[in-house]
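1. sequence first, then the predicted structure, then my questions.
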Amino acid sequence: MVPSVILTAFVLVLPVELPDKTLFATLVLATRFPALPVFTGVATAFGLQVAIAVTAGSLLSLLPEALVSGVVAVLFVVGAVLLWRSAAEGPEDADDAAAREQTSFLRAAAISFGVLFAAEWGDLSQLATAGLAARYEEPLSVFLGSWAALLVVSGLAAFLGRKLADRLPVAVIRRVAAGLFALFAVVAVVETVRTLAG
């Protein structure tokens, strides 16, 4: 484990997920079910999604170094552009749910897992995680940092509820995240050029 890689993954993924659909999906689930089973299901879904993204990024790292850094640069550029363009759109819509349902812990956790597992495919946090896994070749560190960021976001959504959503400066968060993606894209481009020149 490399603490700097864990921190890098955490810092990159956290602002991407704050204004994301998964935050608002978790908020909606927390209005229907108790917070603990929602958090349990969501945390499990995130863990599996991060493991898949790290595996994809690790497989990507088996390719030639210049190709990997070029692909990583493209992933981060795409992420930066998408985040910047979405900054003016405001938070993603989330329907207000009815009053909390009386249901078992396992059922509420399973529903939360299913909703978030389906929602997370192709998400920017997955792109970032795969890119970091390919760049650093530290899959466990990337996994821990990314998953920790996702746990913080889902924990805030599940346990603090609607109050959090009303106070998030979504446009600022998305622009900061876009800046981080752009910075990582520049680093990857420099590495690509250095590899090709060397």
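-> Structure's in. What do you need?
2. only C-alpha atoms from now on, for both contacts and neighbour counts.
-> Noted.
3. wait, isn't residue 192 in contact with residue 71?
-> No - if you go by CA atoms under 8 Å, residue 192 and residue 71 don't touch, sitting 9.4 Å apart.
4. tell me which element the residue nearest to residue 65 when sequence neighbours are not counted falls in.
-> Distances taken as CA to CA, 6 or more residues apart in numbering place residue 195 nearest to residue 65, at 7.1 Å, with adjacent residues excluded. Assigned by DSSP states H and E, residue 195 belongs to helix 170-197.
5. which SSE is the spatially most central residue of the chain in?
-> Nearest to the geometric centre of the chain sits residue 125, at 2.8 Å (CA atoms, centre = their mean). Using DSSP H and E, residue 125 sits in helix 124-136.
6. now that helix and helix 170-197, what's the angle there?
-> For helix 124-136 against helix 170-197, the angle between stretch directions is 30 degrees (axes from the mean of the first three to the mean of the last three CA atoms, to 10 degrees).
7. so what touches helix 124-136?
-> With CA atoms under 8 Å, 6 or more residues apart in numbering as the test, helix 124-136 has contacts from 5, 9, 12-13, 16-17, 49-50, 53-61, 68-69, 72, 75-76, 79, 120, 139, 142-143, 146.
8. want to compare, so here's the second one:
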Amino acid sequence: MTLSVLEGFTKSLAMTVLSEVGDYTFCVAAILAMRNPRRPVFAGCMTSSVVMTILSVLVGWATPNLISHKWAHHTTTLLFFVFGILSLWEGYTEDGDENELEEVEEKLLKAELKGNRGGKAKGSSKTDEDSKKEKRPFLTNFFSPIFLKAFSLTFFGEWGDKSQLATIGLAADENPIGVVLGGIIGQALCCMVAVIGGKSLASRISEKVVSLVSGILFLVFGVQSFISTAETT
């Protein structure tokens, strides 16, 4: 493994783990795993995370081809400082009353209640259920509903998230292979922890501490990126 790949891998792994632990998608995986079989939940969350990581890295890798590498580097440096300041601000202003796990659980519960009401309104006889199964699309028959639910909730939860934007920035400035490997392994570790015992862990995680540590990490990346810019000029 070359130095550039190792550097991209290390940054991506550290950023992913600190950004995802206790995050929305982490809580989604934890709650779904408590109510459903763990394998399809892990498969759905992990597949979504891999797809999102690859898409983000591709966007970041293509960015220097659209604008100069110099401006892509400056943009990445600025993003690190912005994310670091925002994370530190969130940590300092966190009052401890809100709990990400409780908020996500409440949202999922409301969605399930709406789905159940809709199912009762349409009728829930066995004949109707059989006919629904026959009319299901091929992909729904091939992948379980739990897999699709975990995939969709994770994918749309990550879209436009701070960790996705940071991954794009990293891929624009670091070796994309290292960023992909670090991101996927980091996502796998977070998904595994969330599915195995994430609900208990998420309820004990201090969002304040996670935000502060993430903020410091982003600022370190920003300083390192700024120094490398100064050295090349």
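-> The structure has been received and is ready for your questions. Everything numeric here is computed off the predicted structure, so don't read it as measured data.
9. still on that earlier bit, run the chain-centre distance for the helix holding residue 125 of the first structure.
-> Relative to the centre of its chain, helix 124-136 of the first structure is centred 10 Å away, using CA atoms, centre = their mean, to the nearest Å.
10. corresponding residue for the residue nearest to the centre of the first structure in the second structure?
-> Aligned by TM-score structural alignment, residue 125 of the first structure pairs with residue 163 of the second structure.
11. before we move on, what about residue 45 of the first structure?
-> With TM-score structural alignment as the criterion, residue 45 of the first structure matches residue 48.
12. and if you look at residue 36 of the first structure?
-> So residue 36 of the first structure corresponds to residue 39, using TM-score structural alignment.
13. try residue 176 of the first structure
-> Taking TM-score structural alignment, residue 176 of the first structure has residue 213 as its aligned residue in the second structure.
14. what's the spacing between the closest residue in space to that match that isn't next to it in sequence and residue 25 of the second structure?
-> Closest residue to residue 213 of the second structure apart from its sequence neighbours, by CA to CA, 6+ apart: residue 18 at 7.6 Å. In this view, residue 18 of the second structure and residue 25 of the second structure are 13 Å apart by CA to CA, to the nearest Å.
15. out of these two, which sits in the busier spot?
-> residue 25 (25 against 19; other CA atoms under 10 Å).
16. contact partners for that one?
-> Counting by CA under 8 Å, 6+ apart, residue 25 of the second structure has contacts 153-154, 157-158.
17. what about 6 Å?
-> Contacts were defined as CA atoms under 6 Å, 6 or more residues apart in numbering; by that measure residue 25 of the second structure touches residue 154.
18. host element of it?
-> Going by DSSP H and E, residue 25 of the second structure is in helix 24-35.
19. please enumerate the helices of the second structure.
-> Applying DSSP state H to the second structure gives helices spanning 3-20, 24-35, 38-66, 69-93, 100-122, 126-135, 138-142, 145-158, 162-173, 176-204, 207-232.
20. trace residue 69 of the second structure over to the first structure, please.
-> In the first structure, residue 69 of the second structure lands on residue 65 (TM-score structural alignment).
21. separation between the residue nearest to the centre of the first structure and residue 9 of the first structure?
-> Residue 125 of the first structure is 10 Å from residue 9 of the first structure, by CA to CA.
22. same deal with residue 118 of the first structure?
-> Taking CA to CA, one finds residue 118 of the first structure at 22 Å from residue 9 of the first structure.
23. between those two, which is the more surrounded one?
-> residue 9 (26 against 12).
24. from residue 118 of the second structure, how far off is the equivalent of the more buried one over in the second structure?
-> Residue pairing (TM-score structural alignment): residue 9 of the first structure is matched to residue 12 of the second structure. According to CA to CA, residue 12 of the second structure and residue 118 of the second structure sit 42 Å apart.
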